[in-house]
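1. for reference, the sequence and a predicted model appear below.
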Amino acid sequence: MSDQQNPVTRYPQPPFTPQPQSFPGLSAKMTPEPDYGERSYKGSGKLSGKVALITGADSGIGRAVAVAYALEGADLALSFLEEESEDAEAAARFVRETGRRVLLLPGDIADPAVCRSLVEKTLAEFGRLDILVNNAAFQQTHQSLEEIPDEEWRRTFDVNIHAMFYITKTALPHLKPGSSVINTSSVNSKHPMPSLIPYSATKASIANFTISLAQGVAEKGIRVNAVLPGPIWTPFIVTGMEPEQQKSFGSQAPIGRPGQPAELAGAYVYLASDENSYTTGALLPVHGGMAIY
């Protein structure tokens, strides 16, 4: 068995060199750089003719989803913070190289007006919306509840929860039967960490929101699901974790390493594809074997 076939040795393993960046962080400054699937993901037309709006699409999981969706034949609207324009432009260049159309949507989704505009601009550009991926998130680590600034607590909920509500609410009237909403939750929704109290709380809310909404819109032919990532090597890690935590990141997973964003892309394709039309209200873990239930 080659290293590329063995999930244990396929990608870099800890220890990693601590490499702190200020939020939101850039992929090009990470060592090793994350794998977004540009060379490893093979498309087969599963999403041909569809339009997807992805938040947090400049880097991390969102960028890997954008890469896979483009290779599967979808046109894309990519939402990102202005500070992450360098990563977003790189993602857009790849999408264009696949022959798909791409719309860049800079803005801070902590603002409800920005959330609504993402959907409106996507519809104006493409005339339709088939897949909504609520992926953008904010996190910071703290050793105690008392250390968490009030404004940081509010921002975590504004970005992770309130934005999902505003964007989804705006999108729902435009989603046709066969459309799909996919939310990024986390294993922290099932296994909350004391150093990530705000983030863990929001991820549990996302899981709950997903199941509730799935039941509410099932009769309309709209599916709603969530992915629960485990430890994934993204700019999140170098902007939100202490150096010692970065060094051993991913070692808690039975596979022994963090996942790469490209390793999650297939889950988002699965949940968006018409082939899986009976899957709704699902929470799909991709976590390297971690026990979370």
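-> Noted; the coordinates are in hand. Residues are numbered from 1 along each chain as shown.

2. please count neighbours and contacts with C-alpha atoms only from this point.
-> OK.

3. how far away is the residue nearest to residue 45 when sequence neighbours are not counted from residue 65?
-> Leaving out its chain neighbours, the residue that sits closest to residue 45 by CA to CA, 6 or more residues apart in numbering is residue 72, at 4.4 Å. Distance of residue 72 to residue 65, given as CA to CA, to the nearest Å: 10 Å.

4. below is structure B, check it against A:
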Amino acid sequence: MAAPSWEWKPYTKTIHRSVYPAIDPSNPANSAAGKVILVTGGGVGIGKAIAEAYVKAGAKAVAILGRRENLLREAAAELEKTGDTKVLFFAADVLDEAGLNKAFAAVAKEVGPIDVVVANAGYLATPEAAASSDVTDWWKSYEVNIKGTFLTFRAWLPHKSTNSPTFISLNTAAAHVGVFPGFSAYSPSEMARGHMISFFQAENPETRVVSMHPGVLETEMATKSGLPVSRDDMSLPTSFAVWLASPAADWVGGRFFWAHWDVEELAEMNDEIVKNNELMWGVLGWPKDVEAKIVA
């Protein structure tokens, strides 16, 4: 089997495909001790693995939300065996505002204010040309990816902690790396989700709100996409999600990051990134450094 290759131009010189010391959940610098974590879509795949990473980081409590109670129950039982973290689970659809509000309130009542939310729930419509796609399936990408994240964020606000409250929105490189025929629902909906996150940050400066591309994993969604790109190890995005809530990442709010990027290089680039307003949403090539002539 051929070794994994890198398909897109990097942002940092070093590109990772699995966990490394700087983002390792067992690294004391990334400790989640005393924190309450909530993960949507937490019963399977990346969501479940992220929950496990926070258990490894020593979180006080981890709550997983999802639509399928049987899978949540199984996942919670497995997570309880991996550490001393209290594990909760709630069956809740991210499009059910009342259900979400009830779940967040229950978590806060049982284990305290919620420090970190990982909005992992997402949807990929069947890849097909817009003209021939099923409208209901196509629109579901927008419903889940945008409205679902919006409702999740709102459900968290009344119950967020005062200890560097962090909201991590899983996204995708497909939101910004180019146009992929057949993905007119998924890519634009994820682009909108990423831009929406910028507004959440600006409107709630006391929080840390950030978008994260987890890489390409062996998940149901990746298989459904059919895209022939190299696969990453699950340890990469799960550990990166823990790092995003660490003290070292207190400057990331409102921005979009790939889990592949080396966090020590990012730290060295911190001032430059903030000064130049990089990793934010906008139109490439604008503004240009030209002398403007205004014609009335």
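-> Arrived safely, thanks for sending. What you are looking at is a predicted structure, and each value in this text was computed from that prediction instead of being measured.

5. before we move on, back to that, neighbours around the residue nearest to residue 45 of the first structure, how many?
-> 23 (other CA atoms under 10 Å).

6. over to residue 272 of the second structure?
-> Residue 272 of the second structure, neighbours per other CA under 10 Å, totals 12.

7. distance between the host helix or strand of it and the chain's centre?
-> Using DSSP states H and E, residue 272 of the second structure sits within helix 270-275. Centroid separation for helix 270-275 of the second structure versus its chain: 22 Å, with CA atoms, centre = their mean, to the nearest Å.

8. whereabouts in the first structure does it align?
-> Aligned by TM-score structural alignment, helix 270-275 of the second structure falls on no residue of the first structure.

9. mind listing what's buried in that helix?
-> Neighbour counts over helix 270-275 of the second structure (16 or more other CA atoms under 10 Å) mark residue 273 as buried.

10. middle-most residue in the second structure, spatially?
-> residue 170 (2.0 Å; CA atoms, centre = their mean).

11. tell me who's in contact with the aligned residue in the first structure for that one.
-> Structural alignment (TM-score structural alignment) places residue 170 of the second structure against residue 184 in the first structure. Contact partners of residue 184 of the first structure, counting by CA atoms under 8 Å, 6 or more residues apart in numbering, are 133, 134, 135, 136, 203, 206, 226, 227, 228, 229.

12. what segments of the stretch 151-293 of the first structure are helices?
-> Along the stretch 151-293 of the first structure, the segments classed as helices by DSSP state H, counting those that start in this stretch run 163-171, 197-217, 235-240, 243-247, 262-272.

13. dump the ones you listed to a markdown table, plus distance to residue 279 of the first structure and mean neighbour count.
-> Formatted as a markdown table, the helices of the stretch 151-293 of the first structure follow (distance: least, CA to CA, whole Å; neighbours: other CA atoms under 10 Å):
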| stretch | distance to residue 279 of the first structure | mean neighbour count |
| --- | --- | --- |
| helix 163-171 | 19 | 21 |
| helix 197-217 | 10 | 20 |
| helix 235-240 | 29 | 23 |
| helix 243-247 | 35 | 16 |
| helix 262-272 | 7 | 22 |
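
14. those helices: which one's closest to residue 118 of the first structure?
-> Counting by CA to CA, residue 118 of the first structure lies closest to helix 163-171 out of the helices of the stretch 151-293 of the first structure; the figure is 7.5 Å.

15. identify the residue of the second structure aligned to residue 174 of the first structure.
-> By TM-score structural alignment, residue 174 of the first structure lines up with residue 159.

16. that match: neighbour count?
-> Neighbours around residue 159 of the second structure, by other CA under 10 Å: 20.

17. cool, and the one 10 residues further on?
-> For residue 169 of the second structure, the neighbour count with other CA under 10 Å is 25.

18. against residue 146 of the second structure, how distant is it?
-> Per CA to CA, residue 169 of the second structure is found 11 Å from residue 146 of the second structure.

19. common neighbours of the two, please.
-> What both residue 169 of the second structure and residue 146 touch, as defined by CA under 8 Å, 6+ apart, is an empty set.

20. all strands of the stretch 51-200 of the first structure, in order?
-> For the stretch 51-200 of the first structure, the strands defined by DSSP state E, counting those that start in this stretch cover 51-55, 75-80, 102-106, 131-134, 180-184.

21. helices or strands up against the longest one?
-> The criterion is 3 or more CA pairs under 8 Å, 6 or more residues apart in numbering; DSSP states H and E, and the helices and strands that strand 75-80 of the first structure contacts are strand 51-55, helix 60-71, strand 102-106.
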